[in-house]
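Undergrad: sequence unknown, structure follows:
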């Protein structure tokens, strides 16, 4: 079997349906009922960090998105969702999108990133459990993870103030 080639690019508005279909395939029904989705409602995603991977046939194989949020009085990014098509899992695409997008965050003026996820998986990218950072319920505090400059940052996670 030959080497699979993927192209990584910024998600474009025309990719929306394909990316949403990938998220629907990879996540349980009702994913949009999660508290993290309330933080995204009416807020523009951080477009330069929202990446997709397409295979050589042009099919979306993986996608990652980021959203601006507030933690107390401090801006931060909420990473997610990230998904890899079930037929492409284990090929390193999720890691590739994580590394490429995380490398860009600070240069774009975002010194901290958080997510809600499995510590054993995300710790390999440098994420640590955040204490004193409170996601809206129902969120397991052990799944609230961050990377970047979190020193002295505490408080409730709230919607970005420039929401439409």
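TA: The structure has been received and is ready for your questions. Because the structure is predicted, anything quoted here is derived from the model rather than measured.
Undergrad: okay, CA-based contacts and neighbour counts for the rest of this
TA: Fine.
Undergrad: show me where the chain has its strands.
TA: 7-10, 51-54, 60-71, 74-84, 112-116, 128-129, 133-134, 144-148, 155-159 (DSSP state E).
Undergrad: which stretch among the ones you listed comes nearest residue 30?
TA: strand 74-84 (13.7 Å; CA to CA).
Undergrad: here's the one I want to compare it with:
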């Protein structure tokens, strides 16, 4: 019986993780995790055009850590303008991505926990909408749907059915039309130039 309990405790200890705000010391571990989980193709995505030369939205770069403090998951949100409204003004929004979990830790709810933390923090910071490119069956459970992004386009090749949006404030994207463009803070000196 003691062996079974020890095995159960070991399983739960291995699957434990916490979510936290990314800090400068996480950058190398985060890049290695993204390389492992997504490969070099991640730099050719349309989303990269919106992230290049920018830093994530304030307080919206999150990581998951194992009990030893190692980065095992990551998500970042970026300031963008989601086309324009009827008056021709840019519609402020966030672009989520990439969301990645270390392959050795998949299936433990880490991605879902990062998604919930990111959405909660974005709402707490009074953002109006979040957009992403991803698999609808996964992201619909968090409230992301293609119809909310139907009049918007990415700045390069993308699959329409994978372009999803979630309104944090009802009606935020009503009337928004056009191409997403980058917004927010630009990279400065002393900031790592490789943004993924």
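TA: Arrived safely. Just so you know, these numbers come straight off a predicted model, no measurement behind them.
Undergrad: take the strands of the first structure and write them to TSV, including mean neighbour count.
TA: As requested, these are arranged in TSV below (neighbours: other CA atoms under 10 Å):
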stretch	mean neighbour count
strand 7-10	16
strand 51-54	22
strand 60-71	24
strand 74-84	21
strand 112-116	22
strand 128-129	20
strand 133-134	19
strand 144-148	21
strand 155-159	18
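Undergrad: now tabulate those in TSV and tack on distance to residue 36 of the first structure.
TA: Output for the strands of the first structure, formatted as TSV (distance: least, CA to CA, whole Å):
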stretch	distance to residue 36 of the first structure
strand 7-10	22
strand 51-54	19
strand 60-71	10
strand 74-84	8
strand 112-116	8
strand 128-129	17
strand 133-134	12
strand 144-148	11
strand 155-159	9
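Undergrad: what's the closest of the ones you listed to residue 45 of the first structure?
TA: Taking CA to CA as the criterion, strand 60-71 is the member of the strands of the first structure that comes nearest to residue 45 of the first structure, at 4.6 Å.
Undergrad: okay, the closest one sits on what stretch of the second structure?
TA: Mapped onto the second structure using TM-score structural alignment, strand 60-71 of the first structure spans residues 71-82.
Undergrad: and the matching stretch, how far out from the chain middle?
TA: Distance of stretch 71-82 of the second structure from the chain centroid (CA atoms, centre = their mean, to the nearest Å) equals 4 Å.
Undergrad: mean shift of it relative to the first structure?
TA: Stretch 71-82 of the second structure differs from its equivalent in the first structure by a mean of 0.8 Å after superposition (mean CA distance after the TM-score superposition for the first structure).
Undergrad: my guess is residue 84 of the second structure meets residue 91, correct?
TA: Yes. Residue 84 of the second structure is in contact with residue 91 according to CA atoms under 8 Å; the separation is 5.4 Å.
Undergrad: overlap in contacts, the two.
TA: Shared contacts of residue 84 of the second structure and residue 91 (CA atoms under 8 Å, 6 or more residues apart in numbering): residue 176.
Undergrad: without its sequence neighbours, what residue ends up closest to the aligned partner of residue 131 of the second structure in the first structure?
TA: Applying TM-score structural alignment, one finds that residue 131 of the second structure aligns to residue 114 in the first structure. Of all residues not flanking residue 114 of the first structure in the chain, residue 146 sits nearest, at 4.1 Å (CA to CA, 6 or more residues apart in numbering).
Undergrad: that neighbour touches residue 111, doesn't it?
TA: No. The criterion here is CA under 8 Å, and residue 146 of the first structure misses it with residue 111 at 10.7 Å.
Undergrad: ok, now how distant is the residue of the first structure positioned farthest from its centre from residue 88 of the first structure?
TA: What lies farthest from the middle of the first structure is residue 1; by CA atoms, centre = their mean that is 31.3 Å. Separation of residue 1 of the first structure from residue 88 of the first structure (CA to CA, to the nearest Å): 14 Å.
Undergrad: which residues of the second structure does the longest helix along the first structure align to?
TA: The longest helix of the first structure (DSSP state H) is helix 93-105. Mapped onto the second structure using TM-score structural alignment, helix 93-105 of the first structure covers residues 110-122.
Undergrad: understood, closing this out.
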